[in-house]
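[1] Turn this into a structure:
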Amino acid sequence: MIVLTRLNDAQFAINPDLIERIHVNPDTTLVMVDGSKYIVTESLQEVIDRIAAYRAQVISMARDIPPQIYERPGLGLVPEVFSAEPAGAKTGAKTGAKTGDKTAGDSTSGGKTVPLRPRNS
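    Have a look, this model is predicted:
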């Protein structure tokens, strides 16, 4: 949220992601995506600078958040972003004769064989 000032000197916070456009004639008017309008004392450049500073702050805060660490059986502590298996996947050995074989017990095929068909060029 950015803090701006109305013409009566009352301050208010507004979500800059909901601003559709900004007009200046003669006062700075914010037009929101829902059609509502707010007249503020700040100049067009001041509003743009506050929006840019807000977005830079959001990105900076997101970079400082450490990744979530999860305990995975057989894998130990693994960051969710870099995990060897997708979130929600079952861990453990698969039952299959060779890599690439689709057997009835293979969890990747769901127990069903899907026939391949050629592409139409």
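
[2] only C-alpha atoms for contact and neighbour calcs from this point on.
    Will do.

[3] Tell me which stretches of this structure form strands.
    In the chain, the segments counted as strands under DSSP state E are 2-5, 11-14, 19-24, 28-32, 37-40, 69-72, 76-79.

[4] Which positions in the third one come out as buried?
    Okay, so that is strand 19-24. The neighbour-count check on strand 19-24 (16 or more other C-alpha atoms under 10 Å) flags 19, 22 as buried.

[5] before we go on, could you also do this sequence so I can check it against the first one:
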Amino acid sequence: MILVTRLTGAAFAVNPDLLERVEATPDTVLTLIDGTKYLVAESVGEVIELVRDYRASVVASARSLREPVSAVPAPEPCSEGRPELHVVPGLRVVSRQSAPEEV
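    All right, here's what the predicted structure looks like:
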């Protein structure tokens, strides 16, 4: 969310993903995708900078949450011709039922 200021001085937050348009008429008007309009004290350039900073913070947060994945060696085939199972940290393993054999 970005924090903007109404012309009365009250601050409020807007989801920048819902912004369709930002116009200077001469007051700055934020138009949301549902048609809702807000008059704000910030200039068009300031709103653009707020949106840019918000998106950069989302990317930075996502990068800090990612853990590097180490290389997993290729599985060795077992005696039955199927690969052995290898445990990969953070990966959920779901078992499969073997298909019924044809008679």
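
[6] so which of the strands of structure 1 gets nearest Thr91 of structure 1?
    strand 69-72 (7.8 Å; C-alpha to C-alpha).

[7] now for that closest one, which elements pack on it?
    strand 76-79 (3 or more C-alpha pairs under 8 Å, 6 or more residues apart in numbering; DSSP states H and E).

[8] JSON lines for the strands of structure 1, including distance to Asp49 of structure 1?
    JSON lines is the format used below for these (distance: least, C-alpha to C-alpha, whole Å):
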{"stretch": "strand 2-5", "distance to Asp49 of structure 1": "10"}
{"stretch": "strand 11-14", "distance to Asp49 of structure 1": "14"}
{"stretch": "strand 19-24", "distance to Asp49 of structure 1": "13"}
{"stretch": "strand 28-32", "distance to Asp49 of structure 1": "14"}
{"stretch": "strand 37-40", "distance to Asp49 of structure 1": "14"}
{"stretch": "strand 69-72", "distance to Asp49 of structure 1": "36"}
{"stretch": "strand 76-79", "distance to Asp49 of structure 1": "36"}
